[in-house]
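[1] I need the structure of the sequence given here:
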Amino acid sequence: MAARRASLGSWVAACAVAVSTLATVAAESLPSEVAMRVGEARYLEVQAALADLVPPAAPAPRSDLARIKGFAIAETDLRVALFRVARPELAADHAMLLRAQGPRGATALAVTSGIAPVSALLAAARAEFPGWVGPQGLRVAVVVAPGATLTLRPGERLQLDRTAGAFVLNFGTLDLSGGTVAGTGEPNPAAAAFAPFVLTAGQGVLRARGVHFADLGFGDRPIFGGVAVVANSLFGQALSSFLYDSTLLRVGSVLFSGAGIVDVTGNRFVDPRQTALILESTDGARIVDNLFFGGTGGDAIQLRDRATGTRIAGAEILRPKKSGVVLEAGSHRTTLRDVAIWRPGHKGIDVDRSECLSMAGLRVLGARRAAVVLAGSRGTTLADSMLVGAQDAGLWISDLPEDAVTSVTGTRFGLNRVGIETAAPGAVALRGNDFRDQFPRFLGGDVQPLTPRLLSDLMNAAPLVLAAGGTIRPLAQAPACLGHKER
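    Alright, predicted model coming up:
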């Protein structure tokens, strides 16, 4: 059995191969049908590699207390900790969290000061609070106080018992490097919907590298969705958090909200139950070289609540339940580079009223709806990409004023229901795009009358500007983007 386990190291290599293979699809200019077959082969290869992904084995329980020095623990009132993350819309969730504690009531284990290794914390809890650690791990919520640190190292395992209502609420520092954090046990008898989660709040910091997260998160609110960092501006400027080289298996979602400079690099999001990765109210976040595989609900990546200046690069997104990348209104100055999306359940890229979007090296194959949707988004550029096999438009553009210009260069359109479809698109400047595999429908919507012009030059060697009902001369890029520099 051990030989069949996928290690974190092998996953880094597997991700690199997967991304490079789909990059080759675009670089070699394969026919659209061949590109679709290559994408399917890559999906099946990754699926097979994931089939036996299991958490690292747990070490034998420690009984010695020699490592306990250096931190302090105490019993605390869970209601006080929950008050610090209270919001009106979370009242029902908080009530459920308290019900999930069962006969123990609103009692939690607090790390009040110092640096607590997980193995030493478990040993201390066994010694001082009998019954708080059981066969399924911790049976109580853990609160890390401001100024305190909880650490996890290779070989250590933090199990959170779902039956007993265990979870982690961090106001200090979670320093996780290797090891496993997992929900365990049967459904909670007092709150069946509950599942363990890891929430960092206030001025807390999450620093996670090479961690295996599994079976975390409940409900449709990402704050309790699995792994979350939610900064509170009342406590001062948010500190930076990161998530590196980790596996998230059956985790509801990962949320960074107002959390300083966020860096999410080299991770594997496998079968998420909701949207895999959500950024809210961040600026300058980096999402680089991540794999998103499958899922039972939600999108792969979602930016919202004015998450600005985000760089998304080197992502491979395979069969997300909904869309690949969603930019809600106000997600300005986003950069997408070398992003491959295979058979999304909804759209490949879905952008709403977000200015100065720069996209290059996209490979969106087999979208159930449109490959790329741009609604009311000024100053967008799309270059050197492949939009193939969408059941709706390869590119949909709408709700723009006449002076807005969308630039599309070096992009292949093939096997979509229609190549480009519009409704009030402003001006769409085309140059060097390949429409040879896009028969029979090249243009739709209010630019459809320009189809004969495009048919005469399917390689788009001569620049062509599309506008509602006719062509116009090219206009300058929207002024809002003139000062934008790629991060």
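[2] going forward, measure contacts and count neighbours with C-alpha atoms only.
    Fine.
[3] Just confirm residue 95 is within a helix.
    Yes - the assignment for residue 95 by DSSP: H, G, I helix; E, B strand; the rest coil puts it in a helix.
[4] Provide a list of residues in contact with residue 333.
    308, 309, 310, 354, 355, 356, 357, 358, 484 (Cα atoms under 8 Å, 6 or more residues apart in numbering).
[5] so which pair among those is furthest apart in space?
    Using Cα to Cα, the pair of the contacts of residue 333 lying farthest apart is 354 and 484, separated by 13.4 Å.
[6] The two - which one has more neighbours?
    residue 354 (23 against 13; other Cα atoms under 10 Å).
[7] Is that one in a helix, a strand, or coil?
    Criterion first, three-state DSSP; result for residue 354: coil.
[8] one more to line up against the first:
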Amino acid sequence: MVEAGRPATDLQSAAAPLGFSYTAAEPKPMKGLALGGAQVSVVSIDLVLSQLALQAGANYHVALRQAQAKPEVLLVETGVTSLAQLYDAVTAAKLTGVLDKTDRGYVAHLPIAVWNGATLSLQPGETLLLDRSTGAFLLASGNLVGEAAAIAGTGEANPRLKDFNPFVVVALSGSARLERMTFADLGYGLFPPLTGVTILEGGFYAKPSPSLVRDSRFDNVGSLALVDAEAAIVDGNVFGASSGPALLLSGGTDIAARGNVVLAGSAAHGIKVTGGARSVELSGNIVIDAGLNGIFADAGAANLRIDGNLIAGSKRSGVSVASADCIDVTDNLLLQNAQSGIAVRDSAGLKVSANRLIDNGNAGISVTHQPDYGVIEIASNELDGNRVGIKGSTTARLQFAMNDFTGQAPRLLDGELVQFTDRFFNLSATDATPTIIDGLQLKSGAKLTPTGALRPTSCTFEGDA
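    Presented below is the predicted three-dimensional model:
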């Protein structure tokens, strides 16, 4: 098993013979925090849930309260505390049945809430175990910091709510900096903040610094979800056996997910970008055996750069775009996905360039149901052994240049594009003169994003004149 601390490098090296390469940026060392000043108390869980409801809503509160053995929360009121110091503070306050020290780690029998201005700083080697049977979870409305530590669910099934499983959420004014961590057996339900590890930003709450999750492992964690995050970085992590999208980016802006390895769950997307997320970079990731799509962008996501990824074995498509705009899909290897290598539906603008699309079960590239203002550039791609090269229906403007169909002939085009086959008789991969196809349009006006803004009617990509 790949160890936390260098979780992605072994699998990245194994993919090198396929032409995959990724060089991680040298991480800046984590600054040490001065521990001390921790004050703790036990308070009603309703105090904590009412605060969380201001940002995340309250639809799940009744069920979450039902899961509790006691309607109480261990509150870290102030200070910067490690788990060892938290245990000492709980002991000094004579709070019994709250936090136990065991050979496996510190077992929390109540939910832990880190309050505004306080910090839980997990030190190397420390393990926090959240007791499933008593309804434990971790909420940081202050800061959650961890280096070479672990957080996991533990214990028997919850007798009051059988589906309950511990989870971690950073919300309100909190931020997260998590490096070389291990997360295991966390998350339940379908929606954040319950689904595993959630970093929830936005609203009226200012963050002290952007969140960072780097070089960590997520084993049997529903999702790592970033909701309305800004300038967050998810770098060099390994995800295994996720029940939802291994990485979910919902809303937010200026987010980078680089060099991650996703061994995807059997019934979910590998990486999902949704909810109007903007200016997102997905680069150098490896996504294997996704139960749905390897990378899926929908619901008004815009200005995405999907660059240098290896996506193989997805049960649907390698990259799927549905009602998302201004997507740059460049230099990816899309291999043996059950449906298409790249599937695009209803996108106001897409650039598909320098990708290798090999042995995909349907089309190498599929374009359908484009708005009449949509423009798609397909250039310098290598198509080899797909069931068909490019499939299109109800498209707007398609611009082709310098694509290599050598390994794809004679199965070049499908759908309404078949009538243009004569334009592709010259299969030269060096002809820079674009072939432009106009007119297979599904007439439609500009639509709204989930945030109520008009979707773009044109896109500008890096490197465009």
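[9] of the contacts of residue 333 of the first structure, closest to residue 208 of the first structure?
    Of all these, residue 208 of the first structure sits closest to residue 310, with 20.0 Å by Cα to Cα.
[10] wait, that closest one sits on residue 284?
    Yes - if you go by Cα atoms under 8 Å, residue 310 of the first structure and residue 284 touch, sitting 5.0 Å apart.
[11] and those two? which has more neighbours close in?
    Higher neighbour count among residue 310 of the first structure and residue 284: residue 310, with 25 against 17, using other Cα under 10 Å.
[12] Which position in the second structure pairs with residue 260 of the first structure?
    For residue 260 of the first structure, the aligned residue in the second structure is residue 230 (criterion: TM-score structural alignment).
[13] TSV please, covering the contacts of residue 333 of the first structure and showing distance to residue 393 of the first structure.
    Converted to TSV, the contacts of residue 333 of the first structure look like this (distance: Cα to Cα, whole Å):
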residue	distance to residue 393 of the first structure
308	27
309	27
310	26
354	20
355	21
356	22
357	19
358	20
484	29
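[14] For stretch 10-24 of the first structure, which outside residues touch it?
    38-39, 42, 46, 245, 266, 268, 289-291, 314-316, 338, 340, 361, 363.
[15] how about a cut-off of 10 Å?
    The contact list for stretch 10-24 of the first structure (Cα atoms under 10 Å, 6 or more residues apart in numbering) reads 8, 27, 30, 35, 38-39, 42-43, 45-46, 49-50, 53, 245-247, 266-268, 289-291, 314-317, 338-342, 361-363, 385.
[16] Looking at those residues, which are in strands?
    Under the assignment DSSP state E, the contacts of stretch 10-24 of the first structure contribute 247, 268, 291, 316, 317, 340, 341, 342, 363 to strands.
[17] Those: which two are farthest apart?
    Longest span within these, Cα to Cα: 247 and 363, 23.8 Å.
[18] what's the closest of the ones in strands among the contacts of stretch 10-24 of the first structure to residue 301 of the first structure?
    residue 317 (9.2 Å).
[19] Give the aligned equivalent of that closest one in the second structure.
    So residue 317 of the first structure corresponds to residue 287, using TM-score structural alignment.
[20] OK, contacts around its match?
    By Cα under 10 Å, 6+ apart, the neighbours of residue 287 of the second structure are 239, 246, 260-264, 269-271, 293-295, 309-314, 318, 334.
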